[in-house]
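[1] Just a sequence and a predicted model for now, questions to come.
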Amino acid sequence: MTLSTNQITRLSVGVAILLIALKAFALGASGSVSILASLADSSLDLIASLATFFAVRWAAAPADADHRYGHGKGESMAALVHAGLVFASAVFIGWEALHRMFDPRPVTGGPWAVGVVVISIVVTALLVWLQTRSVKASGSIAVAADRAHYTADLASNAVVLIGVVSGAFLAAPGLDAAAGLVVAVWLFWGAFGVLKGAGDQLLDREASDADRIALTNAVLSDPRVGGVHQLRTRMSGSRIIAQMHIDLDRTLSFEASHDIVVAAEDRVKAAFPGADVLIHADPRGPATPAVPVSPLA
């Protein structure tokens, strides 16, 4: 089952709300700093998922007079918000964990806390699986950023589970605080990856080598195209924007050259749906001497 970007963002918001409710209950029952860390993370998940929900819809809007390249970079903006919220969450959790390491507090209600964490792991794993399928189908950077956070949540929930079990059943609340600190470091690292991906798009980093090779091969599949040069690419959301020059036989008519260029653009759009392609034709082969023209002719 593959969900659309709109469907997967709605599901992400619903999962965040469910996890917040479960973890708030577990925190009240246990007082665990690991649960507190996970609850703070899920609260920011909700904000980030809402940002993704609206960004995906805005990014899907067609190009207009003010945004000739479309609105795809709205997804990158949402990813930046996502990264900032995760950074804030990591700082808060790290500070609280360090405080609890020097001032340990007992963890109560262990069975309830463990049950909530196990349910959180199962629900999050299902969401990540669905997001992965959606990203493969759509290439959405906003959904990919949301998936990166929930993937980190999987690992952090496993650490939280260790912390809760240690604090509730092994009488070692210090380990619970240490688990919260591990979650903070993990979130910080995940946020850095999301920030880099969003920054690459906003700063017009070239598309991946694999995409550039596939794009070039699509153009060169016509034997009349002698070569590709001055290739420039960038991403706008999941849409690739490409400009290039191609070499064509200088004896071709203007109309024939135009038809070859249009066919090349169509092949690129078939390989990269929604692509924005601009191709300039350059004559190749030995140049013929220019014939002087009299200004009075």
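    Alright, I've got the coordinates.

[2] When you work out contacts or count neighbours from here on, use the C-alpha atoms and nothing else.
    Fine.

[3] Show me where this structure has its helices.
    For the chain, the helices defined by DSSP state H cover 5-30, 33-59, 74-102, 110-138, 141-169, 173-202, 209-220, 254-271.

[4] could I get those as a markdown table with mean neighbour count and distance to Val277?
    Listed next are the helices of the chain as a markdown table, based on neighbours: other Cα atoms under 10 Å; distance: least, Cα to Cα, whole Å:
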| stretch | mean neighbour count | distance to Val277 |
| --- | --- | --- |
| helix 5-30 | 20 | 24 |
| helix 33-59 | 24 | 19 |
| helix 74-102 | 22 | 20 |
| helix 110-138 | 18 | 19 |
| helix 141-169 | 23 | 20 |
| helix 173-202 | 22 | 17 |
| helix 209-220 | 16 | 10 |
| helix 254-271 | 16 | 6 |
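
[5] Now distance to Ile246 too, for the ones you listed, in TSV please.
    TSV is the format used below for the helices of the chain (distance: least, Cα to Cα, whole Å):
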stretch	distance to Ile246
helix 5-30	35
helix 33-59	31
helix 74-102	31
helix 110-138	29
helix 141-169	30
helix 173-202	26
helix 209-220	9
helix 254-271	8
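
[6] Second structure follows, compare the two:
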Amino acid sequence: MTTPPSSQFGQSLTGTWAVWALVMGIVALKVFAARATGSVGALTALTDSIMDLLALGLVAGAGRTMQTLASDARIRRLKGSMVMAAGAFMALVCLARIIQPVPLSGGFWGPGAALAIIGLTLGLAWLRGRAAAARPSGVRGEVRDQSIAELAAAGVLALGLVAGVLLGAPALDAAAGLILAIWMVWGGWALIRTADDTTHAGAPTLVPGTPPVRRGPWG
């Protein structure tokens, strides 16, 4: 599993408007891609981002109250449960679309939005890398692994949209969504499994004001 950046690195990104502009831009593009094409892969990716934003709200709320290991563990379990439930639901939706494909629409708008998502994700990776440049090599490696995982997810979304819209194979778009849904379930389970990890050696770092770390079956 990909190890997340440390809390110190996360704090260095707190209040960075450029980072949050990119994050919200990625979410907006996922909304556009899902609406323009009817892509279940884009909808799954959007659901993943919404779960991240909800978790960010929980972390920010916890930051304004007493921070204890018990409250941190509760947040991990809550986020993990939400992500697993959302991932399982989207997996069923994607399986239904694989069995009974629904043609996608939107022309080049959907794939174009997916390429834009990759571009913004690259920009986000660059900002994170720049912020971590002065950190120890271990932290830089963690940031690199996180960026690779996010780019992999964006690439899966783009391939699904290209196959579904331009190649007329909506079942492949649903398959891409299924991959992302499995990633969500895997990441949610990782949060629950490591909820009581007091060292956080195997658990995603929860930092107020920063995008939650993505976890997946790769890395």
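    Structure received. Keep in mind that what you see is a predicted model, and the values were worked out from it rather than measured.

[7] circling back: who wins for proximity to Arg284 of the first structure among the helices of the first structure?
    helix 254-271 (12.0 Å; Cα to Cα).

[8] residue range for the closest one in the second structure?
    Residues of the second structure offer no counterpart to helix 254-271 of the first structure, counting by TM-score structural alignment.

[9] same question, stretch 217-228 of the first structure
    Going by TM-score structural alignment: stretch 217-228 of the first structure matches no residues.

[10] looking at the helices of the first structure, which is closest to Leu278 of the first structure?
    helix 254-271 (7.4 Å).

[11] Could you name the helices and strands sitting against the closest one?
    helix 209-220, strand 276-284 (3 or more Cα pairs under 8 Å, 6 or more residues apart in numbering; DSSP states H and E).

[12] Tell me what angle the first one forms with strand 276-284.
    By that I understand helix 209-220 of the first structure. 50 degrees (axes from the mean of the first three to the mean of the last three Cα atoms, to 10 degrees).

[13] what residues does stretch 81-100 of the second structure touch?
    Contact with stretch 81-100 of the second structure is made by 40-41, 44, 47-48, 51, 170-172, 174-175, 177-178, 181-189, 192, as judged by Cα atoms under 8 Å, 6 or more residues apart in numbering.

[14] again with stretch 217-237 of the first structure
    59, 69-76, 139-142, 201, 204-207, 212, 216, 240-249, 260, 264-265, 267-268, 271.

[15] repeat that for 6 Å
    72-73, 75, 201, 204-207, 240-248, 264, 267-268 (Cα atoms under 6 Å, 6 or more residues apart in numbering).

[16] Which entries within these meet the buried criterion?
    Neighbour-count burial (16 or more other Cα atoms under 10 Å) is assigned, among these, to 72-73, 75, 201, 206-207, 240-242, 244-248, 264, 267-268.

[17] want to throw the helices and strands packed on helix 254-271 of the first structure into a markdown table with distance to Ala125 of the first structure?
    Output for those, formatted as a markdown table (distance: least, Cα to Cα, whole Å):
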| stretch | distance to Ala125 of the first structure |
| --- | --- |
| helix 209-220 | 29 |
| strand 276-284 | 35 |
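
[18] Not counting sequence-adjacent ones, nearest residue to Ser39 of the second structure?
    Leu104 (6.4 Å; Cα to Cα, 6 or more residues apart in numbering).

[19] Per the alignment, name the residue of the first structure opposite the one you found.
    Under TM-score structural alignment, Leu104 of the second structure pairs with Val107 in the first structure.

[20] ok, its match touching Phe169?
    No. With contacts counted by Cα atoms under 6 Å, Val107 of the first structure stays clear of Phe169, the gap being 8.6 Å.

[21] Please narrow the buried ones among the contacts of stretch 217-237 of the first structure to those residing in strands.
    Ile240, Ile241, Ala242, Met244, His245, Ile246, Asp247, Leu248 (DSSP state E).

[22] which residue in the second structure lines up with Val91 of the first structure?
    By TM-score structural alignment, Val91 of the first structure lines up with Ala88.

[23] Quick check: that match vs Gly138 of the second structure, distance?
    Distance of Ala88 of the second structure to Gly138 of the second structure, computed by Cα to Cα, to the nearest Å: 33 Å.

[24] check contacts around Pro103 of the second structure.
    So Pro103 of the second structure contacts Pro170 (Cα under 6 Å, 6+ apart).

[25] Pull up the gap between it and Arg35 of the second structure, please.
    14 Å.

[26] Same question for Ala55 of the second structure.
    Taking Cα to Cα, one finds Ala55 of the second structure at 24 Å from Arg35 of the second structure.

[27] can you check Ala70 of the second structure too?
    In terms of Cα to Cα, Ala70 of the second structure sits 40 Å off from Arg35 of the second structure.

[28] Ile117 of the second structure now?
    Taking Cα to Cα, one finds Ile117 of the second structure at 15 Å from Arg35 of the second structure.

[29] Ok, Gln8 of the second structure next?
    Distance, Gln8 of the second structure to Arg35 of the second structure, by Cα to Cα: 38 Å.

[30] Equivalent analysis for Gly80 of the second structure, please.
    Counting by Cα to Cα, the gap from Gly80 of the second structure to Arg35 of the second structure is 27 Å.
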